[in-house]
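1. 3D, please:
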Amino acid sequence: MPILLPGIRTAIAIVAALLALSPPASAQQSFPAPIRPAAVPARPAGAPSLRAASCHNGASFEKFLSELKQRAIAEGVSQQAIAEASPYLTYNQGIVNRDRGQRVFGQLFTEFAGRMAANYRMQNGQAHIRTYAAAFARAEKEYGVPPAVIAAFWGLESDFGANMGNLQVLPSLVSLAYDCRRSERFQNETIAALKIIDRGDLSPSEMIGSWAGELGQTQFLPTHYFTYAVDYDGDGRRNLLRSGPDVIGSTANYIANGLKWRRGEPWLEEIRLPQNFPYAQADLTIQLPRSKWITLGVTYPDGRALPSDNLPASVLLPMGRMGPAFLAYPNFAAYTEWNNSLIYSTTAAYLATRIAGAPPMRRPAGPVAQLPFNEIKELQQLLVRAGFDVGKVDGVLGQQSRTAVKAMQIKYGLPADSWPTAELLARMRGIPRAQPAAAALPPMR
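-> Got it, this is the predicted structure:
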């Protein structure tokens, strides 16, 4: 789930780190055939390459696995649980290749949300809330998380259990643990999976999920499963693959206690901005009370006034000033923690508002121009040359890139809505290499 690329997330790779989505359609098949290193033809099929062991002081997979099992025992996992899991703790180079070979494709928020927050998913969410009314009511009372918020994640991550993945999770976890890219993280995930087995929630053979190791109908990584899963149906197990009540209670527990949901507060509302709006203030890092946004001309889409109170909120423009506009409240941080892709998190929050009864968002008056992947990557390179830290130069418009874009828009006197344009790219192509980064305007108070 939230740490890396879960559920529906990898299925639809999108702008700004949709690296975190769950397995693509190809992942809903059997494991890819293990790949042998070409330089070592005698190596048995499925054996890890020598390069993969570099972060383990050259240790073989067998030695690494033995040490990982000892660490699990030291953390309280029983010998019996390890024995049950051992036939599944095998290396698969194909999983590592898939993890290293993920691609990202540009996609507009309205396109992604139009498909993923479509009417049928909204209606399914509402139907599930009716079907599991008692569990949703209990979860809201105990954790303060509204049913629509839980249902939206449930729908996006697995279409309410229809698409959880069909791969054995343990081989994926231990293969990614041996690989050096995120070894420590996946060692922890492997041990957490063993603890789930030891606790009696799932057997090793029941651990079927995504290639990246997520489990259940809201695609929990094992660490989250072990920490936040609750037994809501009273059968003595925490089964997030088969039990609707367990899914509801566990997801609410994670949102409330893992993502720090604020009881009784909104998360996202669509708004309308005036033509003279100061776009430099549209940023998730800038929070102003709703009373201040009123003085800047912000209203609801139909012209109704916002409540004149001190509830803090940020103006969110996922497609710049030409696209839809939202007020993102402190609870929106739970969505960006679940998945740090702005497109995914905004879509999940928007779907929750729709399930809760909000009308569809207004569509842009005309097409919103989007730079192609190669030009976003070029823009990132120019931003780095200008002195900005945009993280990885990968053609993905993440938060660091958006912040840098806004600073350069301010420098050139362009509307500072953080949306990269052909005009900005043309201006930046003339920047000398040593030019220092421009500073963004301070937030209004």
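2. CA only for contacts and neighbour counts going forward, please
-> Noted.
3. Surely residue 327 is within a helix?
-> No - Residue 327 sits outside any helix when classified using DSSP: H, G, I helix; E, B strand; the rest coil, being strand.
4. check contacts around it.
-> If you count contacts by C-alpha atoms under 8 Å, 6 or more residues apart in numbering, residue 327 has them with 268-271, 313-316.
5. Just those residues: which are in helices?
-> Among the contacts of residue 327, none falls in helices (DSSP state H).
6. Name the nearest of those residues relative to residue 347.
-> Using C-alpha to C-alpha, residue 268 is the member of these that lies nearest residue 347, at 10.3 Å.
7. The closest one: neighbour count?
-> By other C-alpha atoms under 10 Å, the residues close to residue 268 number 22.
8. Equivalent analysis for residue 366, please.
-> 8.
9. same deal with residue 138?
-> So residue 138, with other C-alpha under 10 Å, has 18 neighbours.
10. for the helix or strand hosting residue 80, which positions count as buried?
-> Element membership for residue 80, per DSSP states H and E: helix 79-85. Residues of helix 79-85 classed as buried: 81-82, 84-85 (neighbour count, 16 or more other C-alpha atoms under 10 Å).
11. Kindly report the same for stretch 364-378.
-> 370-371, 373, 375-378.
12. next one: stretch 98-108
-> 99, 104, 106-108.
13. can you check stretch 142-155 too?
-> Applying 16+ other C-alpha under 10 Å to stretch 142-155 flags 143-155 as buried.
14. still on that earlier bit, out of the buried residues of stretch 98-108, who's nearest residue 211?
-> residue 99 (8.6 Å).
15. Narrow the buried residues of stretch 142-155 to those in strands?
-> Counting by DSSP state E, none of the members of the buried residues of stretch 142-155 fall within strands.
16. any chance of those in JSON lines, plus distance to residue 262?
-> Below are these laid out as JSON lines (distance: C-alpha to C-alpha, whole Å):
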{"residue": "143", "distance to residue 262": "10"}
{"residue": "144", "distance to residue 262": "8"}
{"residue": "145", "distance to residue 262": "8"}
{"residue": "146", "distance to residue 262": "11"}
{"residue": "147", "distance to residue 262": "14"}
{"residue": "148", "distance to residue 262": "15"}
{"residue": "149", "distance to residue 262": "12"}
{"residue": "150", "distance to residue 262": "14"}
{"residue": "151", "distance to residue 262": "17"}
{"residue": "152", "distance to residue 262": "17"}
{"residue": "153", "distance to residue 262": "17"}
{"residue": "154", "distance to residue 262": "20"}
{"residue": "155", "distance to residue 262": "22"}
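17. List the ones among those that fall in helices.
-> 143, 147-155.
18. Excluding covalently adjacent residues, which one is nearest to the residue positioned nearest the centre of the chain?
-> In the chain, the residue lying closest to the centroid (C-alpha atoms, centre = their mean) is residue 339, at 1.8 Å. Nearest residue to residue 339, sequence neighbours excluded (C-alpha to C-alpha, 6 or more residues apart in numbering): residue 2, at 5.1 Å.
19. To compare against the first, here's the next sequence to fold:
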Amino acid sequence: MILTRRTALLTLGAFGLAACSTGGGSGAPANSTGGALPADLRPTPNAAYDAWVRSFRGRAGAQGLSDSTLAAGFRGTGYLPGVVKRDRNQVEFSRTLEDYLSIAASDERVSKGRAAYSRHRDTLAAVEQRYGVAPEIVTAIWGLESFFGERRGSVPVVSATSTLAFDGRRGAFFEKQLVAALKILQSGDVAASDLKGSWAGAMGHTQFIPTSYQAFAVDFTGDGRRDIWSDDPSDSLASTAAYLSRNGWTRGLKWGTEGPGPGRSLTPQPGGPTFSVTSNFNVIKRYNNSDSYAIGVGHLADRIAGGGPIRASFPPDKYGLVKDQRISLQERLTARGFDTGGADGVIGPKSRTAISAYQTSIGVEATGDPSLALLQSLGG
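-> Below you'll find the predicted structure:
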């Protein structure tokens, strides 16, 4: 298995796109920039955790951490029960490529991506000149990881990583992340109050874990800090390009293309489109070891650069419905008062809840499963 920036944390299906899909897919993000955190992501008294922190602080000096750094880093932090719950309740999503791309390259994400690309055109061009990574690729990763900076996470990283280190399921890994986070504070790159990220400790516009930040983050603006948390995404965008560059990105080479082309052929969903991919496709997978993720980045990048949707069709889903029929089902349910949270053709939790409610209302078993018969009952 390739150890990527996020392999040891969680799958993108459970984090990145789940945080950024429309209501029809997977719902709202667990936490975004700003706003009040859920109660279970706020510090909760836990004597065993407090004892673990005292033990950690006793051995932290050997890691080169000063007493002042530890005092600042742990000030106001604590045990977060919601972090443990989310870590233990992760599931592997079996989302089809069609569903994945419906979210990854949704009309909203493409529109926001083109606007973000235009807004930061000069920075992205300078990043490309230095690191050789195409601006649309960097922008696409930004879009998948944090919805172009809108969903960077607001959980204190020291609380998150120390909670997971204490919990023990992956204690050694998360203790390394905690040490790295505290070293980031010690280096002066960010104030303790601003060291925030996802519930699992991924940080900034493009969701670096602390050890990846240490290895790859750059000070592109020249202000003396590698600031991936700022509203200005410059350091994050450059750090992402630096990550790809140091993992073997070839300047001027496309990630791949739909249909025949140079490189190896790839059909990730039986009956669906075929892609020809290059070595840069594998470099994207170093960011997240998933074919769907790499295709999502590549396709969103192409769309941001002005390209069109996937040309080939996808086969019907396991319920016998094609995407247009699933969209029609969502639209008709919402019109009847059974809100699916959006009409993207992805039958996620909100859509299944709406289907169940509608099935109950017409006196049939509430399975939450879509079907042609269900669509027809709605006048489709």
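20. what's the counterpart of residue 168 of structure 2 in structure 1?
-> In structure 1, the residue paired with residue 168 of structure 2 according to TM-score structural alignment is residue 180.
21. That match: neighbour count?
-> Residue 180 of structure 1: 17 neighbours (other C-alpha under 10 Å).
22. next one: residue 260 of structure 1
-> 15.
23. Which residues are in contact with the corresponding residue of structure 2 for it?
-> The alignment partner of residue 260 of structure 1 in structure 2, by TM-score structural alignment, is residue 248. Residue 248 of structure 2 makes contact with 280, 283 under the criterion C-alpha under 8 Å, 6+ apart.
24. residues making contact with the longest helix along structure 2?
-> In structure 2, taking DSSP H as the definition, the longest helix is helix 171-187. Residues outside helix 171-187 of structure 2 that contact it (C-alpha under 8 Å, 6+ apart): 8, 60, 63, 65-66, 69-70, 73, 157-158, 161-162, 164-165, 190-192, 195, 201, 209-211, 214.
25. May I see the PyMOL selection of the buried members of those?
-> Remark: buried members of the contacts of helix 171-187 of structure 2, expressed as a PyMOL selection using 16+ other C-alpha under 10 Å:
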select buried, resi 60+65+69+70+73+157+158+161+162+164+165+190+192+195+201+209+210+211
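26. Take the contacts of helix 171-187 of structure 2 and keep only those in helices.
-> Short answer: the contacts of helix 171-187 of structure 2 in helices (DSSP H) are 60, 69-70, 73, 157-158, 161-162, 164-165, 210-211, 214.
27. now the strands for the stretch 201-350 of structure 2?
-> 256-258, 264-266, 275-277 (DSSP state E, counting those that start in this stretch).
28. Present those as CSV; the columns should include distance to residue 179 of structure 2.
-> Shown next, in CSV, are these (distance: least, C-alpha to C-alpha, whole Å):
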stretch, distance to residue 179 of structure 2
strand 256-258, 38
strand 264-266, 40
strand 275-277, 38
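29. if I read this right, the residue nearest to residue 339 of structure 1 contacts residue 338, doesn't it?
-> Yes - applying C-alpha atoms under 8 Å, one finds residue 2 of structure 1 in contact with residue 338, separated by 4.0 Å.
30. Need the counterpart of residue 381 of structure 1 in structure 2.
-> Checking with TM-score structural alignment, residue 381 of structure 1 has no match.
31. Look at residue 381 of structure 1 and say how many residues are nearby.
-> 19.
32. What strand or helix carries it?
-> Assigned by DSSP H and E, residue 381 of structure 1 falls in helix 373-385.
33. That helix: what's the following helix or strand?
-> helix 399-411.
34. Can you name every helix or strand that that next one contacts?
-> If contacts are counted by 3 or more C-alpha pairs under 8 Å, 6 or more residues apart in numbering; DSSP states H and E, helix 399-411 of structure 1 sits against helix 373-385.
35. now the helix it packs on against helix 399-411, angle please.
-> With axes from the mean of the first three to the mean of the last three C-alpha atoms, to 10 degrees applied, the angle from helix 373-385 of structure 1 to helix 399-411 works out at 70 degrees.
36. How far away from the center of its chain is helix 373-385 of structure 1?
-> Remark: helix 373-385 of structure 1 is offset 23 Å from the chain centroid, using C-alpha atoms, centre = their mean, to the nearest Å.
37. Check which helix or strand the aligned partner of residue 83 of structure 2 in structure 1 maps to.
-> Residue 83 of structure 2 maps onto residue 95 in structure 1, with residues paired by TM-score structural alignment. Applying DSSP H and E as the criterion places residue 95 of structure 1 in helix 93-100.
38. Which helix or strand lies directly C-terminal to that helix?
-> helix 109-116.
39. Can you check which part of structure 2 that following helix sits on?
-> Using TM-score structural alignment, helix 109-116 of structure 1 pairs with 97-104 in structure 2.
40. how far apart are the helix holding residue 80 of structure 1 and its match in structure 2?
-> Following superposition, helix 79-85 of structure 1 is found to deviate from structure 2 by 1.2 Å on average (mean C-alpha distance after the TM-score superposition for structure 1).
41. Give the full set of residues in contact with residue 164 of structure 2.
-> Taking C-alpha under 8 Å, 6+ apart as the test, what residue 164 of structure 2 contacts is 83-84, 170-171, 174.
42. hang on, the earlier thing: quick one: the match of helix 109-116 of structure 1 to chain centroid distance?
-> The answer for stretch 97-104 of structure 2 is 14 Å, by C-alpha atoms, centre = their mean.
43. Give me the neighbour count for residue 141 of structure 1.
-> Neighbours around residue 141 of structure 1, by other C-alpha under 10 Å: 12.
44. swap that for residue 196 of structure 1, sorry
-> 25.
45. That one maps to what in structure 2?
-> So, by TM-score structural alignment, residue 196 of structure 1 is matched to residue 184.
46. Tell me how far its match lies from residue 213 of structure 2.
-> Separation of residue 184 of structure 2 from residue 213 of structure 2 (C-alpha to C-alpha, to the nearest Å): 8 Å.
47. intersection of neighbour lists for the two?
-> Counting by C-alpha under 8 Å, 6+ apart, nothing touches both residue 184 of structure 2 and residue 213.
48. contacting residues for residue 130 of structure 2?
-> Residue 130 of structure 2 neighbours (C-alpha under 8 Å, 6+ apart): none.
49. Which residue in structure 1 aligns with it?
-> By TM-score structural alignment, residue 130 of structure 2 lines up with residue 142 in structure 1.
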